[in-house]
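Novice: dropping a prediction and its sequence here:
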Amino acid sequence: MKLVRYGRPGKEKPGMVDADGVLRDLSGVVADIGPEQLSPRGLARLAKLKADRLPAVRGRPRMGVPFSGATKFVAIGLNYSDHAAETGNPVPKEPVVFHKTLSSMQGATDEIMLPKGSVKTDWEVELGIVIGTRARHVTRKAALDHVAGYVVVNDVSEREWQMEHGPTWDKGKGFDTFGPVGPWLVTRDEVPNPQRLSMWLDVNGEPRQRGSTRTMVFDCATLIACVSRLMTLNPGDIITTGTPPGVGTGMKPPQFLKPGDVVSLGIEGLGEQRSPVVKFRL
């Protein structure tokens, strides 16, 4: 299933994209796509629906974050060896774990707003894991059983604040609009192997990132097991898993986002994002 939340910010309705790509309204069945719907029982209930009998949604509404109820937005750094190399860092021996703010989360076509005075805002296409079953000290073998589905994430990063204002990466990762997610959540049953997904990112139509989840240093199961030892993962929580090479800070000379740019990105089978970049505003 492809699950969505569509409509104006703060007024999103639950929906489903059917096999023909038609957006269907789920508001007559469930109130939201939240922790209850992301549970195995909730997903099983939605899977029984006849999508073609649900009301079709007219037009092309905005797609919001495709699920609600997150308590954590966990991120993994330097999880592709070639990306570590382009940034001048060694390949980690253990996952590099940091946090993005929940307030950074937004829809797949919403504007990315540059922080005040920013000249080093960068892009990162990433695979996001959405938790469906509470995970606490889970084994690697059982880790994927706790997944509701997968999403596209852009881990937008302000490199000056990330690298030049002390050792805490979170400073450059949690600005407003720095976490586009979606456009939809693809349930686990439709992604039999999350380690075989191609991924890409362009800026203004020019290729920047090309990669595959095959080259992760730590795979999805390992990351879930590791993070679940550090904190309890609840239904609706998200882990974004690192980025392949091609980020702006690794270019020669480095290139960063500016107002008027458009960032397009996608992951095989998980949909595409298209985010305009705008200057800071209160």
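Specialist: Received, thanks. Residues are numbered from 1 along each chain as shown.
Novice: from now on I want contacts and neighbour counts done on CA atoms only, so please keep to that.
Specialist: OK.
Novice: what sits against the residue nearest to Ser81 when sequence neighbours are not counted?
Specialist: Distances taken as C-alpha to C-alpha, 6 or more residues apart in numbering place Val91 nearest to Ser81, at 5.7 Å, with adjacent residues excluded. Contact partners of Val91, counting by C-alpha atoms under 8 Å, 6 or more residues apart in numbering, are 78-81, 84-85, 217.
Novice: rebuild these as a markdown table, extending it with neighbour count.
Specialist: What follows is the contacts of Val91, written out as a markdown table (neighbours: other C-alpha atoms under 10 Å):
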| residue | neighbour count |
| --- | --- |
| Leu78 | 25 |
| Asn79 | 24 |
| Tyr80 | 23 |
| Ser81 | 18 |
| Ala84 | 19 |
| Ala85 | 14 |
| Val217 | 21 |
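Novice: which SS state does the residue nearest to Ser81 fall under?
Specialist: With DSSP: H, G, I helix; E, B strand; the rest coil as the basis, Val91 sits in coil.
Novice: tell me how far it lies from Val217.
Specialist: When C-alpha to C-alpha, to the nearest Å is applied, the distance between Val91 and Val217 equals 8 Å.
Novice: another one to put next to it:
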Amino acid sequence: MTQQTYLWNPQPVFSLPVQGSEARLPVKRIFCVGRNYHAHAIEMERPVDKATMRPFYFIKDASTLVQSGETVPYPTGTQNYHYEMELVVAIGRSGFRVTEADAGELIYGYAAGLDMTRRDLQLVAREQGRPWDLGKNFEKSAVCSEIVPAGERGVLETGAINLAVNGQTKQSSDLSKLIWNIRELIVDLSQFYHLEPGDLIYTGTPEGVGAVKSGDVITGHVDGVGDVRLTVGAPE
């Protein structure tokens, strides 16, 4: 077999540590769920009616991944850099058009994550009917803790989720308040994508999102899953 050559080095494998294992979880895709808590949807002035609407998503590149505990520079192009605290679901088995009864079998584990957002750019794009990429899919915008294998946790239905900035609580809710729960999200996504091991689903953020500045320390927690931490550095 002829060895393949490339014009430059291919992109490295982006991965996360796994609790209790020396092996790391390679990340394939990052799916993010928009407006999946009623109170957050209201604060974003876009209420959700589950009876007439379905979930919607945006994607972050795997290259945006940042491991918990790091310091990232305040991003360019924004004056309104926001945190969004989320439960992250890690997919461990392939699935396409799965049923709600089988959805839990695709879950490898969970993590605590931050969907960092250039809010001003997102809102401009939203009002103009344009994609959100500049506001959401930018370098070092997907922060994630280690992956905790699901094990006996099964499919999470409840659990406190909260976030603090410099020790002051900003977000506080419960996973039971997700508009579309974990099973429903897996079922819905699998109607459009062949879900694969290494896919991450950021399941949505509660109300209380807000701006941070250089020097701020963000800490988040999901009961039964773990903690995430990010320090905002100076702009590059």
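Specialist: That came through, no problem. All figures in this text were calculated on a predicted structure; none of them were measured in a lab.
Novice: among the contacts of Val91 of the first structure, which two are most distant?
Specialist: Using C-alpha to C-alpha, the two most remote members of the contacts of Val91 of the first structure are Ala85 and Val217, lying 12.4 Å apart.
Novice: ignoring the adjacent residues along the chain, who's closest to the alignment partner in the first structure of Ser176 of the second structure?
Specialist: Residue correspondence to the first structure (TM-score structural alignment): Ser176 of the second structure is matched to Arg214. Distance criterion C-alpha to C-alpha, 6+ apart; nearest residue to Arg214 of the first structure, sequence neighbours excluded, is Gln195 at 4.9 Å.
Novice: could I get the full set of helices for the first structure?
Specialist: Along the first structure, counting by DSSP state H, helices occupy 35-38, 40-47, 81-86, 140-143, 159-163, 220-230.
Novice: let's have those helices in TSV, adding distance to Pro115 of the first structure.
Specialist: As requested, the helices of the first structure are exported to TSV (distance: least, C-alpha to C-alpha, whole Å):
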stretch	distance to Pro115 of the first structure
helix 35-38	31
helix 40-47	38
helix 81-86	24
helix 140-143	36
helix 159-163	10
helix 220-230	29
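Novice: tell me which of these sits nearest to Thr101 of the first structure.
Specialist: Going by C-alpha to C-alpha, the one of the helices of the first structure nearest Thr101 of the first structure is helix 159-163, 14.0 Å.
Novice: hang on, the earlier thing: find residues that contact each of Val91 and Val217 of the first structure.
Specialist: The contact lists of Val91 of the first structure and Val217 share 79-81, where a contact means C-alpha under 8 Å, 6+ apart.
Novice: go through the helices of the first structure and name the closest to Phe73 of the first structure.
Specialist: Of all those, helix 220-230 comes closest under C-alpha to C-alpha, at 11.4 Å.
Novice: the closest one: which residues count as buried?
Specialist: Residues 220-228 are the ones in helix 220-230 of the first structure that count as buried (16 or more other C-alpha atoms under 10 Å).
Novice: try stretch 141-151 of the first structure
Specialist: 143-151.
Novice: repeat that for stretch 185-201 of the first structure.
Specialist: 185-188, 191, 194-195, 197, 199-201.
Novice: let me know the closest of those to Phe175 of the first structure.
Specialist: Of all those, Phe175 of the first structure sits closest to Leu201, with 20.5 Å by C-alpha to C-alpha.
Novice: so what's the aligned partner of Asp120 of the second structure in the first structure closest to, chain neighbours aside?
Specialist: When the first structure is aligned by TM-score structural alignment, Asp120 of the second structure is paired with Glu160. In space, and not counting its chain neighbours, Glu160 of the first structure is closest to Lys120: 6.0 Å by C-alpha to C-alpha, 6+ apart.
Novice: show me what the one you found aligns to in the second structure.
Specialist: Superposed on the second structure with TM-score structural alignment, Lys120 of the first structure falls opposite Asn80.
Novice: list the residues that contact that match.
Specialist: Taking C-alpha under 8 Å, 6+ apart, we find Asn80 of the second structure in contact with 118-120, 211-212.
Novice: centroid residue for the second structure?
Specialist: Nearest to the mean C-alpha position of the second structure, by C-alpha atoms, centre = their mean, lies Tyr202 at 2.9 Å.
Novice: do you know how far that residue is from Leu178 of the second structure?
Specialist: 12 Å.
Novice: now swap in Leu123 of the second structure and tell me
Specialist: Counting by C-alpha to C-alpha - Leu123 of the second structure and Leu178 of the second structure are separated by 23 Å.
Novice: and for Leu16 of the second structure?
Specialist: Taken as C-alpha to C-alpha, the span from Leu16 of the second structure to Leu178 of the second structure is 25 Å.
Novice: also Thr99 of the second structure?
Specialist: Distance, Thr99 of the second structure to Leu178 of the second structure, by C-alpha to C-alpha: 19 Å.
Novice: and the two? Which one has more around it.
Specialist: Leu178 (19 against 16; other C-alpha atoms under 10 Å).
Novice: doesn't His40 make contact with the more buried one?
Specialist: No. With contact defined as C-alpha atoms under 8 Å, Leu178 of the second structure does not reach His40; the gap is 10.5 Å.
Novice: touching stretch 119-139 of the second structure from outside, list them.
Specialist: If you take C-alpha under 8 Å, 6+ apart as the criterion, stretch 119-139 of the second structure is touched by 58-61, 63-65, 78-82, 115-118.
Novice: buried subset of these?
Specialist: 59-61, 63-65, 78, 80-82, 115-118.
Novice: where along the stretch 101-250 of the first structure do the strands fall?
Specialist: Remark: strands assigned in the stretch 101-250 of the first structure by DSSP state E, counting those that start in this stretch are 105-106, 112-113, 121-122, 125-131, 147-154, 157-158, 179-180, 185-187, 198-203, 206-212, 238-240.
Novice: can you redo those strands as JSON lines with distance to Glu272 of the first structure?
Specialist: Shown next, in JSON lines, are the strands of the stretch 101-250 of the first structure (distance: least, C-alpha to C-alpha, whole Å):
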{"stretch": "strand 105-106", "distance to Glu272 of the first structure": "14"}
{"stretch": "strand 112-113", "distance to Glu272 of the first structure": "15"}
{"stretch": "strand 121-122", "distance to Glu272 of the first structure": "18"}
{"stretch": "strand 125-131", "distance to Glu272 of the first structure": "10"}
{"stretch": "strand 147-154", "distance to Glu272 of the first structure": "7"}
{"stretch": "strand 157-158", "distance to Glu272 of the first structure": "19"}
{"stretch": "strand 179-180", "distance to Glu272 of the first structure": "11"}
{"stretch": "strand 185-187", "distance to Glu272 of the first structure": "12"}
{"stretch": "strand 198-203", "distance to Glu272 of the first structure": "9"}
{"stretch": "strand 206-212", "distance to Glu272 of the first structure": "14"}
{"stretch": "strand 238-240", "distance to Glu272 of the first structure": "16"}
